[in-house]
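Here is a sequence together with a model predicted from it:
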Amino acid sequence: MASIALIDYGMGNMHSIAKALEHAGGRVRCVEHPEQLAGCARIVLPGVGAFRDCMRSLRGSGMAEALCQCLNEGTPFLGICLGMQALMDESHEFGRHAGLGLIPGTVEPFPADFPDRGCKIPHMGWNDVLLPEDHAHPVLAPLVGQQVYYVHSYYCRPRLLAHELAACVYGDVRFSAAIGRDNIIGVQFHPEKSQRAGLAMLQAFIEWMPA
C-alpha cells in the first residue's frame, strides 16, 4: 500500500478524505509537522475555508516550505478544493494573499451578481468535469463522462492553458476543475464526496507514477 501523508492544518474534513484514501488502497498518515513529510510516497493537501487562514497556518508551521521542497523533489501531490487553490500564486479572496506559487495564476471569486442570474454561491452539488477523452491526465481518466461533487465560492485561473487539466461550467463561467504539472495535481471538486467516480480517481492517484 502506498504511504500517503495527509496534511492536517486544522482546515478540512480529515476523517472523510482519510477513509476515502484508505478505501482506494492507500495507507494514510495524518501529519501536522513538516518533518513528518519525510519518507512519504505521496502527499495530499485537503481543505475548506479561507485562503488567508490556510496559508497562514501552512507558513506558520513551516509546512509550506517543507511541502514545496518535497514537490520540487518529485513527490506526487494531490490538492483538494482549498488545497488546489493554495498551489496558485495569489488569491483575491477578501484581499490579496500569496499562495505557494507552484502553479502560475490566481484564485478568483464567482461574479457578485451570480445570485441575481439564478446561480447560487457557493457552487454546490454535482456537475461535470470536462476532460479531453483521448488524452486525459492519468489521475483524471476514471472521470471521463462522470460528474463530481463541488462546494466552492472561488476558482483557479491558471496563467498557462497547459496547466488546466479539466474544466467545468457554472452559469456563464468556465473554470478549472483540475490543474497540474509534472508531479502536481489539484482538483476543485471533492473526490471523497463523489462516490464511485471519486474513489476511482483516488485509486488512480495512488497508482500514478509521474514521468
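Alright, I've got the coordinates. Numbering: from 1, shown residues only.

alpha carbons only for contacts and neighbour counts from here, please
Noted.

As a check, name the ranges of all helices in the chain.
14-23, 51-60, 63-72, 82-85, 195-207 (DSSP state H).

alright, now check it against this:
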Amino acid sequence: MIGVVDYRMGNLGSVLNAFAKVGAQAELVSDPERIQKYERLVLPGVGAFPDAMSHLRSSGMDEAIRSFAASGQPLMGTCLGMQLLFEASEEFGEHEGLGLIPGRVVRFDETKFDHPLKVPHMGWNELFVGRIEASEGWTDAEGRSRIFEGLPDEFYLYFVHSYHAVTEDRYVIGRSYYGYEFVSAVQRENVIGFQPHPEKSHDHGLKIIENFTKL
C-alpha cells in the first residue's frame, strides 16, 4: 500500500487516479501515527513552501516523514513536495524544510534568462536524465536512477513552478532548461523528488509512477 500525504495542499485526486491507472493501491494519510504502516510514501503539493511546512509541523507530519525516510522505504516528493525535501526555501522569506536532501529552493533568476520568459514556468518541458552514484538497488549499471527504467534519456513532463532547487551534483538525476539550466529531479538513496507533476504528464509520468511502485 502507498500512502499519499494529505496536508491540505495539492491536487490529491489526480495523484490517486494516477496510481490507480498503473494498478497500484494508494490512499490519503493525514495521521502521522499511520505513516509507518505504508511501504511507500508520496509527498505531493501545490502552493507556497511556508504554508506547506506550517501544515506539516502543526500536525506532526514533518517528523513522521523524516522517520519514514530514515526507514529506507521509498519516498517521492513532487512539485512543492520535492521542494519540501530540501533544507530551506527563500519563498516569502527564509523557511526551514524537511532537510532530507542538502540544498535550498530559490526563485527563478530572471536576470540570467537569455531572453524574456514568464515566471511561473508553466507547461511541457524536457527532462534530461543524469547519472549518480548510489547504493546497490537504487541505480542501474549505467548510473541511471531506477525511477527512469523504460524511459529515454530525454523526455517531456509537465511543470508549474516559480522556484527551483539548488543542490550538489551527486543528488541530481534530472535537469531541465528554462532561461538557464535548473534541477528538475533529485535522489538521495530512497528519497526521490520531481519538480514536474508526473501525475499530469501522461505516459511518461505514469511510467515514473509505475516505477516508483516497484522500487
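Yes, it's here. This is a predicted model, so every value here is computed, not measured.

Run through the residues that contact the closest residue to residue 133 of structure 1 other than its chain neighbours.
Spatial nearest neighbour of residue 133 of structure 1, chain neighbours left out: residue 144 (6.5 Å); criterion: CA to CA, 6 or more residues apart in numbering. Residue 144 of structure 1 makes contacts with 129-131, 133, 136, as judged by CA atoms under 8 Å, 6 or more residues apart in numbering.

Against residue 208 of structure 1, how distant is residue 144 of structure 1?
17 Å (CA to CA, to the nearest Å).

which strand of structure 1 spans the most residues?
Secondary structure of structure 1 per DSSP state E: the longest strand is strand 173-181.

Pull out the buried positions in it.
175-180 (16 or more other CA atoms under 10 Å).

Report the distance from it to the chain centre.
Centroid displacement of strand 173-181 of structure 1 relative to its chain, using CA atoms, centre = their mean, to the nearest Å, is 10 Å.

now swap in stretch 205-215 of structure 2 and tell me
The answer for stretch 205-215 of structure 2 is 13 Å, by CA atoms, centre = their mean.

again, but for stretch 199-215 of structure 2
Distance, centroid of stretch 199-215 of structure 2 to centroid of chain: 12 Å (CA atoms, centre = their mean).

Now that stretch: buried residues?
Residues 199-201, 204-213 are the ones in stretch 199-215 of structure 2 that count as buried (16+ other CA under 10 Å).

I'd like those laid out as CSV, including distance to residue 108 of structure 2.
Formatted as CSV, those follow (distance: CA to CA, whole Å):
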residue, distance to residue 108 of structure 2
199, 23
200, 22
201, 22
204, 25
205, 24
206, 27
207, 28
208, 25
209, 27
210, 30
211, 30
212, 28
213, 32
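
now, among those residues, which is nearest to residue 102 of structure 2?
residue 212 (21.9 Å; CA to CA).

which residue lines up with that closest one in structure 1?
Using TM-score structural alignment, the equivalent of residue 212 of structure 2 in structure 1 is residue 205.

what number of residues lie near the nearest residue to that match once chain neighbours are set aside?
Using CA to CA, 6+ apart and skipping the chain neighbours, the partner closest in space to residue 205 of structure 1 is residue 139 (5.1 Å). Residue 139 of structure 1 has 19 neighbours, counted by other CA atoms under 10 Å.

ok, now which ones touch residue 139 of structure 1?
So residue 139 of structure 1 contacts 201-202, 204-205, 208 (CA under 8 Å, 6+ apart).

again, only this time at 10 Å
78, 185, 200-209 (CA atoms under 10 Å, 6 or more residues apart in numbering).

Please pull up the equivalent of it in structure 2.
By TM-score structural alignment, residue 139 of structure 1 lines up with residue 147.

and residue 128 of structure 2, how far is that from residue 51 of structure 2?
As for residue 128 of structure 2, its distance to residue 51 of structure 2 is 30 Å (criterion: CA to CA).

again with residue 111 of structure 2
27 Å.

So if I had to pick from these two, which one is more boxed in?
residue 51 (14 against 9).

about what we covered before: nearest to residue 12 of structure 1 among the contacts of residue 144 of structure 1?
Of all the contacts of residue 144 of structure 1, residue 12 of structure 1 sits closest to residue 129, with 22.2 Å by CA to CA.

The closest one - how many residues pack around it?
Neighbour number of residue 129 of structure 1 under other CA under 10 Å is 24.

gap between the residue mapped onto it from structure 2 and residue 115 of structure 2?
Mapped onto structure 2 by TM-score structural alignment, residue 129 of structure 1 lines up with residue 127. If you measure residue 127 of structure 2 against residue 115 of structure 2 using CA to CA, the figure is 20 Å.

Check residue 17 of structure 2 too.
Between residue 17 of structure 2 and residue 115 of structure 2 the distance is 38 Å, computed by CA to CA.

The two: which is more packed in?
The neighbour count for residue 17 of structure 2 versus residue 115, taken as other CA under 10 Å, is higher for residue 17 (15 against 10).

So what does the more buried one match up with in structure 1?
Using TM-score structural alignment, residue 17 of structure 2 lines up with residue 19 in structure 1.

thought that match was touching residue 6?
No - with contact defined as CA atoms under 10 Å, residue 19 of structure 1 does not reach residue 6; the gap is 11.2 Å.

quick one: common contacting residues for the two?
With CA under 10 Å, 6+ apart as the test, residue 19 of structure 1 and residue 6 both reach residue 28.
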